[in-house]
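Starting from these lines, generate the structure:
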Amino acid sequence: MDIDPRRLRVLYEVHRRGGVMRAAEALFLTPSAVSQQLAQLEREVGLALIDRSQRRVSLTPAGRVLAGYAERVEDELAEAKRELTRFTERLAGPVRIAAFPTVIKHMLVPAMRDLAVRHPKIAPTIHEVYGQPALQELRLGAVDVLITEHDTGLPTLAQPSLATRALYVDEYRIVVPPGWPLPRTIDDLADAPWVAGEPDQACGQALDRLAGLHGFAPRKIHVITEFGPTLALVAAGHGVAVVPGLALLDVPEGEVQVSEVRNVGARRLDAVTRISRTGSGEPDPVQAVVIAAIEQATDNLGQSLEAHLIPASALES
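Below is the predicted model of the structure:
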């Protein structure tokens, strides 16, 4: 029989947390998705793993046995990686990274160049995915390292079984079309048309937070996910936008104006990995090297960002 280890993780979470609902919350899945994964696992092993005869979902004896093995599988795999690293005396193996476009271009690509020279046997692969789907992939083991963004003006939610390492604080800036008067304060933008981010993404949350603090309802003419189209709409005169500094590295000089409005906030970029069942919050050696390379690439961004964040009025003075 073939058993998908990601479904083993679902079974273990149901066992550990005492039900489908709590397991779904921990895995960032819907209860329906958890039930589907369990049903598929039962088909794979040919045994009933869930006792559905009672109001509260519980595991059958076979389910409890398999959940015990599921707990050990991840620890054994992590230990195997450590042993192989010591045996070969070289860091090697695949590392699956989930991230979004600005991070991929400005942090991961330089990090991969460095890794190719220093650790040629490490094979990073990148999956462009973010938000709740990315957390789900990390928890289920489909990716090893996840780069997340979080609006620093909002509270940080606890992430059970995940370890977080801060990479970079990316300051927000407000950009306006060329030729428009440069705003001096947020209040100058109360009646402006906005090219807004999605409400569940950091820049969308930043705009809503600023509007709440300054007592206005933003006119969201366009709602865009990616920064490239957002900046193109601003450049064409369709509105103003909140964007992070990294996004401005892709903008030709003069295409948009970077306002002098400060205290807009920032997004924090983090590297997130799974905590092993032994409770260690440290990534395995190969993942640690990859994260270190990403940190180095991020440190090298400082001067490039400074050049792009000089407001237009400062250049004219």
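
CA atoms for contacts and neighbours, from now on please.
OK.

Ignoring the adjacent residues along the chain, who's closest to residue 265?
Excluding its sequence neighbours, the residue lying closest to residue 265 (Cα to Cα, 6 or more residues apart in numbering) is residue 172, at 5.7 Å.

and whatever helix or strand the one you found lives in, what other elements does it pack with?
Assigned by DSSP states H and E, residue 172 falls within strand 162-176. Applying 3 or more Cα pairs under 8 Å, 6 or more residues apart in numbering; DSSP states H and E, we find strand 162-176 packed against helix 227-235, strand 241-244, strand 257-258, strand 266-274, helix 285-299.

One more sequence to fold, the one below, so I can look at both together:
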Amino acid sequence: MEIDPRRLRVLREVARRGGVLRAAQALHLTSSAVSQQLAQLEREVGLPLIDRSQRSVSLTPAGRVLAGYAERVEEELTEAKRELTRFTERLAGPVRIAAFPTAISHLLVPAMRGLARRHPKIAPAIREIYGPPALQELRLGSVDLLITEQDMGLPVLAQPSLTSRLLYVDAYRIVVPPSWSDPPSTVEELLQRPWVAADPGQACGQALDRLAGLHGIEPQKPHVIGEWGPALALVAAGHGVAIVPELALLDVPEGEVRVSDIRGIGARRLDVVTRASRRRSGEPDPVQAVVIEAIEEVTKELAATLRSRISDPADEEAADRA
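Prediction:
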């Protein structure tokens, strides 16, 4: 019995993704090509691996057993590739990174410039994906590391299969339309105004809901916007107020919005998350380690820039209290 490990990878993705279509998308193949690979694998082992009697594709008992071995084979091959990096003069290989827009613009782009100079054979690939879908892709192995955000007022949930390290604490600011000659001076007054709100799954959306709950006020949310560019444009045009992280203010022209003096709003935490190391040595993947190091270096430089351009000591005290 000869089994092609490339077909084992196809079976593994079908098992992990729960269907042929999703496996095809993950493998960048057509559904027909995946089905053909599965059929050939069944001929190689002489057993049915896919139950085709139902509308949705599922694995037979034999298919589930072989998929378990396929997972182990993939882990061993990945480990072998990592170990071989010890015999090369330079680190090399792809690193797939997932992040949200502000992290891509202000952290990943400058980090990739420095990484290209020091490790030109490392090939970063960046995807704009965040939240639960990004965590799922990390667990499935479609991305190698991701940058997450979360309101610091919420507890950090344990992720047994993942490793997380704090990257940056990004203070919140409240922005109001520049046309308001007498803007509100308290959170209670602001909560009475219309809001350009972030999605509840985003850190700033979580922050607004937290503030509203603390003050017992249900804010008006005529606008719910996921990207900072459109959200700030709505604020600039006078359509409401918004909570934004300081990173989002780096690209805003001076005078386009008015930054409120209200303090004590809190901050969001940015984390770098990877899968827990399965290396026999227990050490992290060396390629991923230098990528994370490059991101951390840029973050430290950016923190200094923000302190000089946006933050003041009162802001830092507010973030510490949050």
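
Now the TM-score, please.
The TM-score (TM-score structural alignment, normalised by the length of the first structure) is 0.81; 288 aligned residues with a Cα RMSD of 2.8 Å.

Helices of the second structure, start to end?
Ranges of helices within the second structure are 5-17, 20-27, 31-45, 61-84, 101-103, 109-118, 132-140, 187-190, 203-215, 228-236, 286-309, 313-321, based on DSSP state H.

To residue 163 of the second structure, which of these lies closest?
helix 132-140 (11.0 Å; Cα to Cα).

Can you list the neighbours in contact with that closest one?
Taking contacts as Cα atoms under 8 Å, 6 or more residues apart in numbering, the residues outside helix 132-140 of the second structure that touch it are 16, 98, 143-146, 161-162, 274-275.

just stretch 144-152 of the second structure next, same as before
95-100, 103, 130-131, 134-135, 138, 202-204, 206-207, 266-275, 288, 322.

Over to stretch 242-249 of the second structure?
Contacts of stretch 242-249 of the second structure (Cα under 8 Å, 6+ apart): 102, 106, 170-176, 195-197, 204, 207-208, 228, 231-232, 235, 267-268, 306, 310.

Just the buried ones out of those residues, please.
102, 106, 170-176, 195-197, 204, 207-208, 228, 231-232, 235, 267-268, 306 (16 or more other Cα atoms under 10 Å).

burial count for residue 316 of the first structure?
6 (other Cα atoms under 10 Å).

Kindly apply the preceding question to residue 270 of the first structure instead.
Residue 270 of the first structure: 19 neighbours (other Cα under 10 Å).

how much space between it and residue 239 of the first structure?
Plainly put, residue 270 of the first structure is 30 Å away from residue 239 of the first structure if you go by Cα to Cα, to the nearest Å.

now do residue 81 of the first structure
Distance of residue 81 of the first structure to residue 239 of the first structure, given as Cα to Cα: 51 Å.

ditto for residue 85 of the first structure
Taking Cα to Cα, one finds residue 85 of the first structure at 53 Å from residue 239 of the first structure.

Then residue 144 of the first structure?
38 Å.

next one: residue 38 of the first structure
Note on residue 38 of the first structure: its distance to residue 239 of the first structure, by Cα to Cα, is 48 Å.

Next: residue 175 of the first structure.
In terms of Cα to Cα, residue 175 of the first structure sits 9 Å off from residue 239 of the first structure.

try residue 41 of the first structure
Taking Cα to Cα, one finds residue 41 of the first structure at 50 Å from residue 239 of the first structure.

what does residue 207 of the first structure give?
The spacing between residue 207 of the first structure and residue 239 of the first structure, counted by Cα to Cα, is 13 Å.

re earlier: from the contacts of helix 132-140 of the second structure, list just the buried residues.
98, 143-146, 274-275.

what's the angle from the strand holding residue 172 of the first structure to helix 132-139?
Angle, strand 162-176 of the first structure to helix 132-139, by axes from the mean of the first three to the mean of the last three Cα atoms, to 10 degrees: 160 degrees.

Mean deviation, strand 162-176 of the first structure versus the second structure?
After superposition onto the second structure, strand 162-176 of the first structure sits on average 0.9 Å from its aligned residues (mean Cα distance after the TM-score superposition for the first structure).

Contacts only, for residue 272 of the first structure.
145-148, 162-165.

same thing but 6 Å
Listed by Cα atoms under 6 Å, 6 or more residues apart in numbering, the contact set of residue 272 of the first structure reads 145-146, 163-164.

The helices of the second structure into CSV, with extra columns for distance to residue 250 of the second structure?
CSV is the format used below for the helices of the second structure (distance: least, Cα to Cα, whole Å):
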stretch, distance to residue 250 of the second structure
helix 5-17, 39
helix 20-27, 35
helix 31-45, 44
helix 61-84, 38
helix 101-103, 10
helix 109-118, 14
helix 132-140, 25
helix 187-190, 23
helix 203-215, 16
helix 228-236, 11
helix 286-309, 8
helix 313-321, 16
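
what do we get in the first structure for residue 201 of the second structure?
Aligned counterpart of residue 201 of the second structure in the first structure: residue 200 (TM-score structural alignment).

Against residue 60 of the first structure, how distant is its match?
The value you get for residue 200 of the first structure to residue 60 of the first structure, if Cα to Cα is used, is 39 Å.

of these two, who's got more company?
Each of residue 200 of the first structure and residue 60 has its neighbours counted (other Cα under 10 Å); residue 60 has more, 15 against 11.

on that earlier part again, how far does the strand holding residue 172 of the first structure sit from its chain's centre?
On the basis of Cα atoms, centre = their mean, to the nearest Å, strand 162-176 of the first structure sits 11 Å off its chain's mean C-alpha point.

quick check: angle from it to strand 266-274?
Using the same axes, to 10 degrees: strand 162-176 of the first structure against strand 266-274 is 160 degrees.

any idea how far residue 215 of the second structure is from residue 235 of the second structure?
Relative to residue 215 of the second structure, residue 235 of the second structure is positioned 23 Å away (Cα to Cα).

now residue 18 of the second structure
Distance of residue 18 of the second structure to residue 215 of the second structure, computed by Cα to Cα: 44 Å.

of these two, who's got more company?
residue 18 (15 against 11).
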